[in-house]
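# No sequence on hand, only this structure:
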């Protein structure tokens, strides 16, 4: 694909977090951009404010005439779009240039110094830390983020085009389209088994990704993963490791051990050892790129996080409300570790919405174990996303496996009333579905009360 020869970019599924970052990138580069999405959202509203035409009915008649010229239009779609989508099928049947988002991202990064972040957990936070660090060090960077950065209120950091930072997404094997100079793998826990079939196939695909790195490129891996590369970790013997870790005024303060020496007293404001691990790999990659450690220390201390990643919505002496995107047992374990470290003596209520029937089926025992660690559990129905129901796979089934007896299955409309009758000091909303829509209602209800 010759992106320079293309004037119009049309997105099928423009409201997706990865798709919208690409759309913003093309707007910034002077392209005409339009697209379809199923429902309006803050993301689509933000795109419309940039002048992007967005519509919400699957109808080719709603596509503006200039985007129906196959010679000047590139069509980008996400695998989340159903195969029956009439607009997408029209473009495919009529000879348009139609590519997956990952293919377009791969093309953009080819002519750049590309830093790619892979792993079943931690991609979005690590990518946003890395993009922020490079930006703070004045690197000519474009960072495509899988979430909304609190520092930039955007999923795109744009400070030049010579360097790109991208999430290397294993879903649908999308990351195999990339050719990074530096890449990391944060984790390889089993996930997306609807795509891969089993954990061995997932591991094999990550190894294939490691072979996509350009000649003379480098692979960074979390210490303990079965791949060869530069290692990183927290309080261990990795090549890059956080050492002498303390918590001061609610923030981590630590030393950074590197292959060339130790650098003292870095500060990082996000809770949880998993986030500290994400910070370490971002530091390692940014340092390898060439950022000086004194600037990296300033950049890390100013990092604010990603929306829906352990995001404090209310934080008072009497009541704390945190929202997190966690949708895998290991991610829920990480959230639990973080909240216990910050609030060791407080009662914690977790409200969880399972995401996907297949994921719930594949990891039901893991979900039950991770959720059982909280003091009180409220469980919502499964959010189906792209899937049809699977017989026997229900939230009632999961609820029955949770060992903690202080548990209940509820509807979304009952969330606020259930929080009111709870004596929990800390309330968590957890999940990747539409539970995020409820966050603002909960915040409104309890900001006054607290």
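In hand now; what should we look at? If you're wondering where the values come from, they're calculated on a predicted model, not measured in any experiment.
# hey, let's count contacts and neighbours off CA atoms from now on
Noted.
# for stretch 204-224, which positions count as buried?
Buried residues in stretch 204-224, counting neighbours by 16 or more other C-alpha atoms under 10 Å, are found at 205-206, 209-210, 212-214, 218-223.
# ah, wrong one, I meant stretch 254-266
Neighbour-count burial for stretch 254-266, counted by 16+ other C-alpha under 10 Å, picks out 254, 255, 256, 257, 258, 263, 265, 266.
# Just flag the most distant two among the buried residues of stretch 204-224.
Of all pairs drawn from those, the greatest distance, 22.2 Å, lies between 214 and 223 (C-alpha to C-alpha).
# How much space separates residue 171 from residue 407?
32 Å (C-alpha to C-alpha, to the nearest Å).
# Neighbour count for the two, which is higher?
Taking other C-alpha atoms under 10 Å, residue 171 and residue 407 do not tie; residue 407 has more neighbours (21 against 16).
# Now do that one against residue 47, distance only.
Taking C-alpha to C-alpha as the measure, residue 407 falls 41 Å from residue 47.
# Secondary structure element holding residue 125?
Secondary structure assignment for residue 125, by DSSP states H and E: helix 123-136.
# Give me the contact list for that helix.
116-117, 141-143, 145-147, 149, 157, 159, 165-168, 186, 275, 278-279, 281-283, 285-286, 291, 295-296, 299-300, 303, 305-306, 309 (C-alpha atoms under 8 Å, 6 or more residues apart in numbering).
# cool, and stretch 224-236?
187-188, 207, 218-223, 238-245, 273, 276-277, 280-281, 284.
# Distance across that stretch, terminal residue to terminal residue?
This stretch, stretch 224-236, spans 10 Å end to end (C-alpha to C-alpha).
# Now stretch 286-304: buried residues?
Applying a neighbour-count criterion of 16+ other C-alpha under 10 Å, the buried positions in stretch 286-304 are 286-287, 289, 291, 293, 296-304.
# So which of the residues you listed sit within helices?
Under the assignment DSSP state H, the buried residues of stretch 286-304 contribute 286, 287, 289, 293, 296, 297, 298, 299, 300, 301 to helices.
# ok, which pair from those residues is furthest apart?
With distance counted by C-alpha to C-alpha, no two of these lie farther apart than 289 and 301, which are 19.3 Å apart.
# I figured residue 365 hits residue 403, correct?
No. Residue 365 is beyond contact range of residue 403, at 10.5 Å (criterion: C-alpha atoms under 8 Å).
# so who does the nearest residue to residue 295 once chain neighbours are set aside touch?
Of all residues beyond its chain neighbours, the one nearest residue 295 is residue 137 (6.2 Å), with distances taken as C-alpha to C-alpha, 6 or more residues apart in numbering. For residue 137, the contacting residues are 291, 292, 295, 296, 299, by C-alpha under 8 Å, 6+ apart.
# What of residue 55?
Residue 55 makes contact with 35, 36, 37, 62 under the criterion C-alpha under 8 Å, 6+ apart.
# ok, second structure coming up, stack it against the first:
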């Protein structure tokens, strides 16, 4: 939503908005002159926006049905569109590159947007997170090409008609929407029908789909080969349908991130970018905030923050941290996101969290949901097969870190745990 707000401001529109709580993102929007309020009260909306003739209302499914402002706009005949529909309209007159998948969308989209920008493609990229390169979730270098996340939540991606699309993963998620994994996979296949007739599909090797494949040290159409780690960065060659290109560098830890980089390279190459420019772009890529973001990095103490909120994402974070710090003790502080997701994947969460040396568990962040009876963090804690585990409140995080002998600290989750990062950083900054 904030990327759309930036887009409309950049195009000379007046923009205002509502959010549940103030964040760094809302502050950055206010700095652009966007009026934001945090109380559900139509009186907080300026009169200039209360004219249905010239005001477009854009919303996401995160807005509850009983939201007073939302219902005011509906009852007074304002034009109301879902965020995904607006993205679909914006991309219609452009070459659209869409990134789909249950994990990896934001990182892949931000890599792809950055690569196209470095290659001087006239691109507008809408990102699901704040790019470290641009300190924004919007990259604007023109309007001929758009890069978007194709979000499977609530079937939002069915509003898009991409020229190039990729699928990074199809693990079960959002079962509160889909009911079962088969229905989710069916919806991904419906999305593939949205690709334009002469378009191209890129799929992670191993997925049950036909397209241009990508992978790591395998026989994919695009694959990373001869991988080594130098000074905390991956160095690799890339095997392509047109030959091998050598000495690429990429600084985000974790094989999952390297996989995201490969498909971004593949899509940019198939669009028409040169591998010399792509190598330069990849080496200069800095990442996305809250995606394995180093907050403190010294010889004796490392603090990393990550948005992971699904068992497979936590497994990927674990793989990355063990690869980078193979002999160090790791403390993971996890805030589950959504009662339904915790219920649906409790065994997966327990298994993935058990791999860390110590686990601190916070209460479930409800987001758009009401509690489900019996689904609590205490219930999840009892499933974790690791004796070094504890249920804590957010106010106890810093004291618990001080008690630990772990050298690597991870904060993990998609809720408001991200707001605790600055306090942890201040407490342990050296």
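Cool, got the structure. Because the structure is predicted, anything quoted here is derived from the model rather than measured.
# Just name the closest of the buried residues of stretch 204-224 of the first structure to residue 325 of the first structure, please.
Within those, the smallest distance to residue 325 of the first structure is 21.7 Å, found for residue 222 (C-alpha to C-alpha).
# for the alignment partner in the second structure of the closest one, what are its contacts?
Counting by TM-score structural alignment, residue 222 of the first structure lines up with residue 204 in the second structure. With contact set as C-alpha under 8 Å, 6+ apart, residue 204 of the second structure has these partners: 167, 168, 169, 213, 214, 215.
# Still touching in the first structure? Go through those.
On the basis of both residues aligned by TM-score structural alignment, their matches' C-alpha atoms under 8 Å, what survives of the contacts of residue 204 of the second structure in the first structure is 167, 168, 169, 213, 214, 215.
# ok, the alignment partner in the first structure of the first one - how many residues close by?
In the first structure, the residue paired with residue 167 of the second structure is residue 185, using TM-score structural alignment. By other C-alpha under 10 Å, the residues close to residue 185 of the first structure number 28.
# One more: residue 258 of the second structure?
Applying other C-alpha under 10 Å, we find 20 residues neighbouring residue 258 of the second structure.
# likewise the one 3 residues further on?
Other residues within reach of residue 261 of the second structure, judged by other C-alpha under 10 Å, total 23.
# Where does the helix or strand containing it end up in the first structure?
Assigned by DSSP H and E, residue 261 of the second structure falls within helix 255-271. Aligned by TM-score structural alignment, helix 255-271 of the second structure falls on residues 273-289 of the first structure.
# distance from the helix holding residue 125 of the first structure to the second structure after superposition?
Taking mean C-alpha distance after the TM-score superposition for the first structure, the mean distance separating helix 123-136 of the first structure from the aligned residues in the second structure is 0.2 Å.
# what stretch of the second structure lies opposite whatever helix or strand comes next after that helix in the alignment?
Following helix 123-136 of the first structure in sequence order, the next helix or strand is strand 141-149 (DSSP H and E). The alignment of strand 141-149 of the first structure onto the second structure (TM-score structural alignment) covers residues 123-131.
# can you check stretch 427-434 of the first structure too?
Under TM-score structural alignment, the match for stretch 427-434 of the first structure in the second structure covers residues 409-416.
# how long is the matching stretch from one end to the other?
Start and end residues of stretch 409-416 of the second structure are separated by 17 Å (C-alpha to C-alpha).
# Could you list the residues in contact with that stretch?
301-309, 314, 330-337, 365, 367, 401, 417-418, 421.
# gap between residue 217 of the first structure and residue 112 of the first structure?
When C-alpha to C-alpha is the yardstick, residue 217 of the first structure and residue 112 of the first structure sit 13 Å from each other.
# Measure the mean distance from the match of helix 255-271 of the second structure to the second structure post-superposition.
Relative to the matching residues in the second structure, stretch 273-289 of the first structure has an average distance of 0.2 Å after the fit, by mean C-alpha distance after the TM-score superposition for the first structure.
# how close does the residue positioned nearest the centre of the second structure get to residue 52 of the second structure?
Within the second structure, one residue has its C-alpha closest to the average C-alpha position: by C-alpha atoms, centre = their mean, that is residue 106, at 3.7 Å. Residue 106 of the second structure sits 34 Å away from residue 52 of the second structure when distances are taken as C-alpha to C-alpha.
# With residue 139 of the second structure instead?
Distance of residue 139 of the second structure to residue 52 of the second structure, given as C-alpha to C-alpha: 30 Å.
# Neighbour count for the two, which is higher?
Of the pair residue 139 of the second structure and residue 52, residue 139 is the one with more neighbours under other C-alpha under 10 Å, namely 25 against 15.
# helix or strand for that one, which one?
Remark: residue 139 of the second structure resides in strand 136-140, with elements defined by DSSP H and E.
# Secondary structure class of residue 244 of the second structure, three-state.
Classification of residue 244 of the second structure using DSSP: H, G, I helix; E, B strand; the rest coil returns strand.
# Quick check: which element contains the aligned partner of residue 379 of the second structure in the first structure?
By TM-score structural alignment, residue 379 of the second structure lines up with residue 397 in the first structure. Secondary structure from DSSP H and E places residue 397 of the first structure in helix 395-401.
# next one: residue 176 of the second structure
helix 175-178.
# and the next element down the chain from that helix?
Past helix 175-178 of the second structure, further along toward the C-terminus, the next helix or strand under DSSP H and E is helix 181-192.
# Can you state the mean residue-to-residue distance of the helix or strand that that next one is followed by versus the first structure?
Using DSSP H and E, the helix or strand that directly follows helix 181-192 of the second structure along the chain is strand 200-204. With both structures laid over each other, strand 200-204 of the second structure and its partner residues in the first structure are 0.5 Å apart on average (mean C-alpha distance after the TM-score superposition for the first structure).
# How far does strand 200-204 of the second structure sit from its chain's centre?
19 Å (C-alpha atoms, centre = their mean, to the nearest Å).
# That one vs helix 181-192, what angle?
Here the directions of strand 200-204 of the second structure and helix 181-192 differ by 150 degrees (axes from the mean of the first three to the mean of the last three C-alpha atoms, to 10 degrees).
# Check the mean deviation of the very next helix or strand once past strand 200-204 of the second structure from the first structure.
Under the assignment DSSP H and E, the closest C-terminal helix or strand after strand 200-204 of the second structure is strand 212-216. Average distance between strand 212-216 of the second structure and its aligned residues in the first structure, after superposition and using mean C-alpha distance after the TM-score superposition for the first structure, equals 0.6 Å.
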